[in-house]
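>>> No sequence on hand, only this structure:
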């Protein structure tokens, strides 16, 4: 019998032992001998009030050098089922999708017509082999404010840097929704002293990106987290190449737009995204909104594809107060079309909360210790006018905005000013920055310069330098926030603890101690 407990049992196999027990919609075109093709697990994502995306990708050898996962050079029929119960006695949908070699044998089942605010269970079958069971949810219908959102979010999962225990701890919470805010993979080649050995060298082509994604998905902790709740994802730089900005790479070789197109293709193949996010060469429209009744809108932003080049130096890094280019009024981090889209979303929002899921530090941050000033031109400090247009919209439309951020491999929280250049400027939003899953190793709760930075940036209220994730519970009355940290990721199975907790109330963009 498959139960919810079995989702947490048995490592990579995750407790799957039963057959489908029903007649598939149609038989496979011909018998396909497969051996454990579900090593990358299952996932769901992009919930709406009546639908969700179900995902899997077949791979019998996840670390095959050609990126095809050891699969045969032909399409494979994949049968799927969706049920109200984890024992699949109340099946509500089933069907068959072809997994083609052209898409690395990935499957995206885009469902509609489901019940709003409901829990479902799903599974796949290929040949005689079964996948594990996944749990997913649809969002509450518009107008519903009584159903809270239990949202967890994290970022930056470097396979070589440690064990993915934060994924397991996040799954144990059984959230309603998981948001991943960039750097799902790292494109780097091998470290000199890795915690874990990754397959393949630097990701430079489609085969390399497919292989890197497959090794991440095959990790048992990753499989557990993907199976427990629907995911929504956005990329950052390492999903393609370190510090890329628009059409400009950090390094000029190989030809960047070709590399970007192949990275985009692998990203789509390996994420539970909709057809609307299918790439067109080197372009992929990733910004979109997820609605959770009238409690929250989650606006997912792309801060890489449309940005202007880094201010003053052309390269990502720290710049001083003499870098006036970062204040130029026409500079944009989101691109004009995405800025206009987000402005309209905020203007017409009817939710209690508007959450902005994005990748790089939003509030102003002086990173220089003591005398002098130092600002990151990679984050929003390099695009001051772009940030001011967004904070003005939040203020004008009177939105309860919370910025959810990844990238910096440590937990932070602070208050966003309408204009950080004005000492008297009021707070208009709160920013919650999640640490990484593994990137930068174990870290510390506090670093020698932590208090210096906090004192020099009084709008910043919290820091923790361990790995982990952020857990929230959001309803119409408040947003509860817990920063979850692990003492180590260089060894597996560390427990998670709450390193900081806050409450945010509608109409008051402040961090209140819980």
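Yep, it's here. Model, not experiment: these values are computed from the prediction.
>>> Every contact and neighbour count from this point should use C-alpha atoms.
Noted.
>>> which SS class is residue 223?
Classification of residue 223 into helix, strand or coil gives helix, according to DSSP: H, G, I helix; E, B strand; the rest coil.
>>> Mind jotting down where the helices sit in this protein?
For the chain, the helices defined by DSSP state H cover 165-172, 206-218, 220-228, 256-269, 336-348, 384-396, 450-456.
>>> Quickly compare those helices and say which is most buried.
helix 220-228 (a mean of 26; mean count of other C-alpha atoms under 10 Å).
>>> which strands and helices sit next to that one?
With contacts taken as 3 or more C-alpha pairs under 8 Å, 6 or more residues apart in numbering; DSSP states H and E, helix 220-228 sits against strand 42-45, strand 134-137, helix 165-172.
>>> ok, structure two:
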């Protein structure tokens, strides 16, 4: 993408872009220029950034990637689609023109009772994505939505607003999902998820993977189609990431899940690059090169997710942490544990904990996000305080002996950062604390302990870890380290290595978590079963079998 300069001497603009990034490292002019390119090459508010294309001239279905909604509030919801007649091609089969798209929101799936409608521009600068923030809606009710471009009509989506902020809903049911590697198998679990009766779905990261996808779709082993060669490389450029979202969202089960439920999304690492930490890449590449890659990944992420304007990236930064309230029943504090973290201790991986990993100056959230979270708990009036985030929160020893190791990419590698949050839970008087986690491709259920080294210490909350949708291929009900992990971590109440998702039902009296798994993802159509169910009573943290 070519930077747009409005005058020959643009050093002030470069300095402003670099200052905005707030990097721990000194940015070269190249990095600042890259950030500037991503911030100025946007359509001007209220002004057409490109000539308009008459939608009637689109001669192929532009709604191949379906529809989605997200971040429900009591009076609004975000509607999303992206025009892509040919999602496997650069440019998705459309010229670099804006397209006017009509949207409709109704009380019924047949659209006989339309309550809101309007027009939005699909800009080529945003890869013809559409984000419509619909205000003035009734709290706690179901709506249906669709889009029109020319003579084409999108699939119908179903969404739901949150309850009023002062309401006390009797129940709330949500799902947690994570980690959907296209090349590892089919998104079968999403087909089952689409049939669930849910209020909202939380996606906890790794929506896509940067790794190459072969012509046969990796473990999908297609025999009737052949994917283009440009998928068979790691994503590094804006075009790469855009194409990869086109590939992933072409999956029918994923589209069905998005059409059925509003999603609340947050990323982990693979949306950009494996195990990056803030501005530090996994591999030894120049910082400006990685920041340009991060800017590309963040830009494509926003374009392809149901996110509001405040989440739109600015250069290589994107404010993704945010708070949603579901009446007085639940407050959800959605975290970003990737963008602001300190580098992994001891070179990453599983390591013996020590002074470096336990350094009080280390952070997984960054200072601003940590303060925001702690302040939010102090002000919360909700029965349940739930934290959807990415990496394992509870201590997870890999051996039963004193020479155990811990994962430096998880909260175990940032123990002081974790301890500050647990002190905040106690200081705020949070009685019903729940952490939702993805990342590890297994389902776990934990009691969150005040002292991880004392099984008899006070339980402060619960952690529910959703397994992957497909990452890790078929998996096993009991992985080879099952007995070791269960013995080494007495606060671990459940461990399952199959693919699937978890649903959580909240009420004023208790929470119930149902871990749901499929037998295989390397072949399509596997049935789903409930592998285990647990409950935790309000005011009495700790998990017991249902």
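All right, it came through fine. Every value quoted in this text rests on a predicted model; they were computed, and no experiment measured them.
>>> Residue 465 of the first structure and residue 439 of the first structure: what is the separation?
Spatial separation of residue 465 of the first structure from residue 439 of the first structure under the definition C-alpha to C-alpha, to the nearest Å is 11 Å.
>>> nope, residue 308 of the first structure is what I was after
With the distance defined as C-alpha to C-alpha, residue 308 of the first structure ends up 26 Å from residue 439 of the first structure.
>>> In terms of packing, which of those two has more residues around it?
Set side by side, residue 308 of the first structure and residue 439 show more neighbours around residue 439, with 25 against 21, by other C-alpha atoms under 10 Å.
>>> Distance of the more buried one relative to residue 410 of the first structure?
With C-alpha to C-alpha as the criterion, residue 439 of the first structure and residue 410 of the first structure are 9 Å apart.
>>> and if you look at residue 89 of the first structure?
To residue 410 of the first structure, residue 89 of the first structure is 44 Å away according to C-alpha to C-alpha.
>>> higher neighbour count, those two?
The neighbour count for residue 89 of the first structure versus residue 410, taken as other C-alpha under 10 Å, is higher for residue 410 (25 against 10).
>>> Settle this for me: that one is touching residue 466, isn't it.
Yes: the criterion here is C-alpha atoms under 8 Å, and residue 410 of the first structure meets it with residue 466 at 6.3 Å.
>>> OK, contacts around residue 151 of the first structure?
Shown in contact with residue 151 of the first structure (C-alpha atoms under 8 Å, 6 or more residues apart in numbering): 175, 176, 177, 178, 179, 471, 472, 473, 474.
>>> try it again with 10 Å
By C-alpha atoms under 10 Å, 6 or more residues apart in numbering, the contact set of residue 151 of the first structure is 174-179, 229, 231, 470-474, 481.
>>> hang on, the earlier thing: can you redo the helices and strands packed on helix 220-228 of the first structure as JSON lines with distance to residue 430 of the first structure?
What follows is those, written out as JSON lines (distance: least, C-alpha to C-alpha, whole Å):
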{"stretch": "strand 42-45", "distance to residue 430 of the first structure": "26"}
{"stretch": "strand 134-137", "distance to residue 430 of the first structure": "27"}
{"stretch": "helix 165-172", "distance to residue 430 of the first structure": "23"}
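>>> and of the ones you listed, who's closest to residue 345 of the first structure?
Nearest of these to residue 345 of the first structure, taken as C-alpha to C-alpha: strand 42-45 at 20.9 Å.
>>> ok, which stretches of the stretch 101-250 of the first structure are strands?
Assignment of strands within the stretch 101-250 of the first structure using DSSP state E, counting those that start in this stretch yields the ranges 106-111, 119-126, 129-130, 134-137, 149-154, 177-181, 231-234.
>>> which bit of the second structure covers the first one?
Which is strand 106-111 of the first structure. On the second structure, the counterpart of strand 106-111 of the first structure by TM-score structural alignment is residues 129-134.
>>> and if you look at the third one?
Alignment of strand 129-130 of the first structure against the second structure: residues 152-153, by TM-score structural alignment.
>>> on that earlier part again, quick one: which of the helices and strands packed on helix 220-228 of the first structure is nearest residue 124 of the first structure?
Each of these was scored for nearness to residue 124 of the first structure using C-alpha to C-alpha, and the closest is strand 42-45 (8.2 Å).
>>> Mind reading off the mean deviation between the closest one and the second structure?
On the superposed models, the aligned residues of the second structure are on average 0.2 Å from strand 42-45 of the first structure, with distances taken as mean C-alpha distance after the TM-score superposition for the first structure.
>>> what's that strand packed up against?
If contacts are counted by 3 or more C-alpha pairs under 10 Å, 6 or more residues apart in numbering; DSSP states H and E, strand 42-45 of the first structure sits against strand 52-57, strand 106-111, strand 119-126, strand 134-137, strand 177-181, helix 220-228, strand 231-234.
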